[in-house]
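> Sequence and computational prediction follow.
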Amino acid sequence: MKFDGLLFFPVTPFTSADEVDVGLLKEHITSRLPYNPGGVFAACGTGEFHALGADELHTVVSSAVEAASGAAPVIAGAGGPLGHARAAARSAEAAGADALLVLPPYLVNAPLEGTIAYVEAIAAASSLPVIVYHRANARFTAPAMERLAANPKVIGFKDGVGDVGTAQEIVSAVRNTGRDDFQFFNGLLTAELTQGAYRGIGMPLYSSAAFAMAPAIATAYYDAYIASDERRRQALLDSFYIPLVRLRDQTPGFGVSLVKAGLRLSGLPVGPVRPPLTDPTEEQLAQLKNILAGGEELVSGK
């Protein structure tokens, strides 16, 4: 499996009765397909994996597979307690997903040997290939990733830590194994802000939560990035991404909350975030509206 293009992390819409809104989820995904995302990562971080039950996970992933309809691969989240993660892997396979993103284990801190075994156990739970997510209490070293890369089912590495030196060591170690099918991508919050640096260490792909709420802006950034149009890329950083990051950093969890709020501002009633996340205040919504307007103005050329 090779990814080509922006990696799309859709939100999970909820109804007023706090149930997954299947129709709205499909609309959300299909409305982004004309922008040619390189992958649809359903029920992952932006999709509030942490707040979904097992039945809901299956609903979200199967709905994403139906909506994507082969236009882009669908990657499902699997993580948390090992039993839940294994069940999520099997459910994703039954739903027709193409791969898994292995999210960190629940609560406990473990030695590296145990974290490697956690990834291997999830990989063994289904026939799907897996992408390792390096973040929180699931942190890997270059030797650990070299070992995991010996398993052909482990096809990728997503960095959510931000230690560029360690990331460079991991890229080099995996490449030295001879794996030419292994893919690396930047998974930091609002990854566009750091992608210039990540391209330099051999991570050309990145996840884009902004794409979920503002696909035209995110695609304009991606086009400038691919074309090495640094003037255009910097203008988008200055007018949209840097102000967005400043707003995001006001409140923990806003990497998800602001995306859902942006979708609501655009007219897509995706509902609130589930606890323990919180939604923006009216003042923060006004700031977000202005940030989105600035980005859209730049993209439209007005």
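In hand now; what should we look at?
> from here on, contacts and neighbour counts on C-alpha atoms
Fine.
> Give the other helices and strands that the top helix by length along the chain contacts.
The longest helix of the chain (DSSP state H) is helix 282-300. Counting contacts by 3 or more C-alpha pairs under 8 Å, 6 or more residues apart in numbering; DSSP states H and E, helix 282-300 packs against helix 215-226, helix 242-248, helix 254-265.
> Name the next helix or strand following the first one along the chain.
Following helix 215-226 in sequence order, the next helix or strand is helix 230-236 (DSSP states H and E).
> List the buried residues of that next one.
Residues of helix 230-236 classed as buried by neighbour count (16 or more other C-alpha atoms under 10 Å): 232-234, 236.
> ok, M145 touching V174?
Yes: between M145 and V174 there is a contact under C-alpha atoms under 8 Å: 6.7 Å.
> Any buried residues in the host helix or strand of R90, and which?
Assigned by DSSP H and E, R90 falls within helix 82-95. Buried residues in helix 82-95, defined by neighbour count with 16+ other C-alpha under 10 Å: 82, 84-93, 95.
> any idea how far E282 lies from A261?
11 Å (C-alpha to C-alpha, to the nearest Å).
> who's more crowded, these two?
Higher neighbour count among E282 and A261: A261, with 25 against 9, using other C-alpha atoms under 10 Å.
> and among the helices and strands packed on helix 282-300, the most buried is which?
helix 254-265 (a mean of 22; mean count of other C-alpha atoms under 10 Å).
> one more structure, for comparison:
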Amino acid sequence: MIDQTEKDRWAGVFTALVTPFRDGEIDLPAFDALVERQIVAGVAGLVPVGTTGEAATLSDAEAVALIERTVRIAAGRALVVAGAGSNDTGKTVAKVRAAEKAGADAVLVVTPYYNKPTQAGLIAHYDAVAAATGRPVMLYSVPGRCGVEIAPATCAELMARRANVFVIKEAGGSVERVTRLRAACGDDLIVHSGDDGLTLPFLALGAVGVTSVVANVAPEAMVALVAAWRRGDRAEALRLHESLADLIAAMFVESNPGPVKAALALAGEIAPDMRLPLVPVAASTRELLAGLLDPRTVTGRAA
């Protein structure tokens, strides 16, 4: 059984951090500033080297360096959940062990992509991964990217097998999945929304937080939304949800993290650079984002 203290550690906004690049290399000062801004805004967690962090194009050394920097800057002020997934179980185990050694509080492990394993394959994969670490393993179901979702029964089986499996990032785009997951797994399962726009309905159905892309740009608003819901101010939570709706939608008009990097670039915080095969967003997307951001923040300095 997961105690309330552990549940509280996972409540709130966890920012899926972008990885700033400049001239092909990681822009470490920009990354450090981004992490500090998130903490000051009150996020509960930081998620380096995930999908939004372009983990697929990072070397193992780069990934470890970013995890270590996040841990050092966070200094216990926020939970650090390191992206550590791949489509090879052996490689995933190695990534998880490296993340643990780097000081991560937990690991985020996406379902194996391209392979499209069966549910039996997912059980075997996550069981091997969870056995390799003493850190909590955050399951990550995102069928739109990986082609397979974690079935509720699979989640329940993994929780029964491994004490460090008790949290899931659910990014299948279905609010109804929260109810099915909780029905299969019970109250010990901690659910995060993996879709910013579904944060409020997920919370209403029993989720405790969100692993957020838009928080890179608007951490204060996302933190305020979740906090309003948790203190029972439904009207304020709804107001904040509606105020963020257009910006959240714009985050996904092109492949993530293109739009969120463009928004941060418009605010002068990072360059819009990405690693191939991803490229910076089209001019039309940039114009859309500029129209949605606070004009006082749009500088274009990093463009």
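Perfect, thanks for sending it. The shown structure was predicted, so the numbers you read here are calculated from the model rather than taken from an experiment.
> TM-score for the pair, please.
Taking TM-score structural alignment, normalised by the length of the first structure as the basis, the two superposed chains have a TM-score of 0.86; 285 aligned residues with a C-alpha RMSD of 2.2 Å.
> before we move on, the earlier item: in the longest helix of the first structure, which residues are buried?
For helix 282-300 of the first structure, by 16+ other C-alpha under 10 Å, it's 284-285, 287-288, 291-292, 294-296, 298-299.
> again with stretch 173-184 of the second structure
173, 175, 177-179, 181-182, 184.
> same thing with stretch 184-195 of the second structure?
184-185, 188-195.
> Select from the residues you listed every entry located in strands.
190-193 (DSSP state E).
> Could you single out the nearest of the residues you listed to G209 of the second structure?
H192 (4.9 Å; C-alpha to C-alpha).
> which residue lines up with the closest one in the first structure?
Aligning on TM-score structural alignment places H192 of the second structure opposite F185 in the first structure.
> I'd say that match and I201 touch.
No: look at F185 of the first structure against I201 with C-alpha under 8 Å: they stay out of range, at 10.5 Å.
> which residues of the second structure does the helix holding R90 of the first structure align to?
Counting by TM-score structural alignment, helix 82-95 of the first structure sits on residues 89-102 of the second structure.
> same thing with stretch 206-217 of the first structure?
By TM-score structural alignment, stretch 206-217 of the first structure lines up with residues 210-221 in the second structure.
> From start to finish, how long is the matching stretch in a straight line?
Stretch 210-221 of the second structure: ends 13 Å apart by C-alpha to C-alpha.
> contacting residues around it?
Stretch 210-221 of the second structure is contacted from outside by 12-18, 34, 38, 41-43, 47, 52, 169, 192-196, 199, 222, 240, 244, 247-248, 251, 260, 263-264, using C-alpha atoms under 8 Å, 6 or more residues apart in numbering.
> in stretch 24-36 of the second structure, what's buried?
26, 28, 30-32, 34-35.
> which other residues reach it?
Counting by C-alpha under 8 Å, 6+ apart, 17, 19-21, 46, 69-70, 73-74, 216, 269-270, 273, 275 sit against stretch 24-36 of the second structure.
> repeat for stretch 224-235 of the first structure
By C-alpha under 8 Å, 6+ apart, stretch 224-235 of the first structure touches 196, 221.
> which residues in the stretch 101-250 of the second structure form helices?
Counting by DSSP state H, counting those that start in this stretch, the stretch 101-250 of the second structure has helices at residues 119-131, 143-146, 152-161, 176-185, 199-204, 219-230, 234-250.
> If you compare the directions of the third one and helix 176-185, what angle comes out?
Put plainly, it is helix 152-161 of the second structure. 40 degrees (axes from the mean of the first three to the mean of the last three C-alpha atoms, to 10 degrees).
> And helix 152-161 of the second structure, what does it pack against?
helix 119-131, helix 176-185.
> can you check the fourth one too?
The contact analysis (3+ C-alpha pairs under 8 Å, 6+ apart) places helix 176-185 of the second structure against helix 152-161.
> and what of the first one?
In this structure, helix 119-131 of the second structure packs against helix 89-101, helix 152-161, with contacts taken as 3+ C-alpha pairs under 8 Å, 6+ apart.
> got those helices as JSON lines, with distance to Y113 of the second structure columns?
Formatted as JSON lines, those follow (distance: least, C-alpha to C-alpha, whole Å):
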{"stretch": "helix 89-101", "distance to Y113 of the second structure": "11"}
{"stretch": "helix 152-161", "distance to Y113 of the second structure": "17"}
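> Nearest to P136 of the second structure, out of these?
Of those, the one closest to P136 of the second structure (C-alpha to C-alpha) turns out to be helix 89-101, at 10.1 Å.
> ok, residues contacting that closest one?
60, 64, 67, 82, 84-86, 106-107, 109, 125, 128-129, 132-133, 135.
> Any of the residues you listed buried? List them.
64, 67, 82, 84-86, 106-107, 109, 125, 128-129, 133, 135.
> and which of those residues is nearest R161 of the second structure?
Nearest to R161 of the second structure among those, with distances taken as C-alpha to C-alpha, is A128, at 10.6 Å.
> Looking at the first structure, name the residue matched to that closest one.
A128 of the second structure maps onto A121 in the first structure, by TM-score structural alignment.
> Quick check: the gap between its match and P34 of the first structure.
36 Å.
> Over to D159 of the first structure?
When D159 of the first structure is compared with P34 of the first structure (using C-alpha to C-alpha), they lie 27 Å apart.
> now F41 of the first structure
F41 of the first structure is 16 Å from P34 of the first structure, by C-alpha to C-alpha.
> More neighbours: which of those two?
Each of F41 of the first structure and P34 has its neighbours counted (other C-alpha under 10 Å); F41 has more, 27 against 10.
> Which one of the helices and strands packed on helix 152-161 of the second structure lies nearest to D8 of the second structure?
helix 176-185 (17.4 Å).
> In contact with P136 of the second structure, which residues?
105-107, 130, 164-167.
> let's go with 7 Å and repeat that
The neighbourhood of P136 of the second structure, defined by C-alpha atoms under 7 Å, 6 or more residues apart in numbering, consists of 106-107, 164-165.
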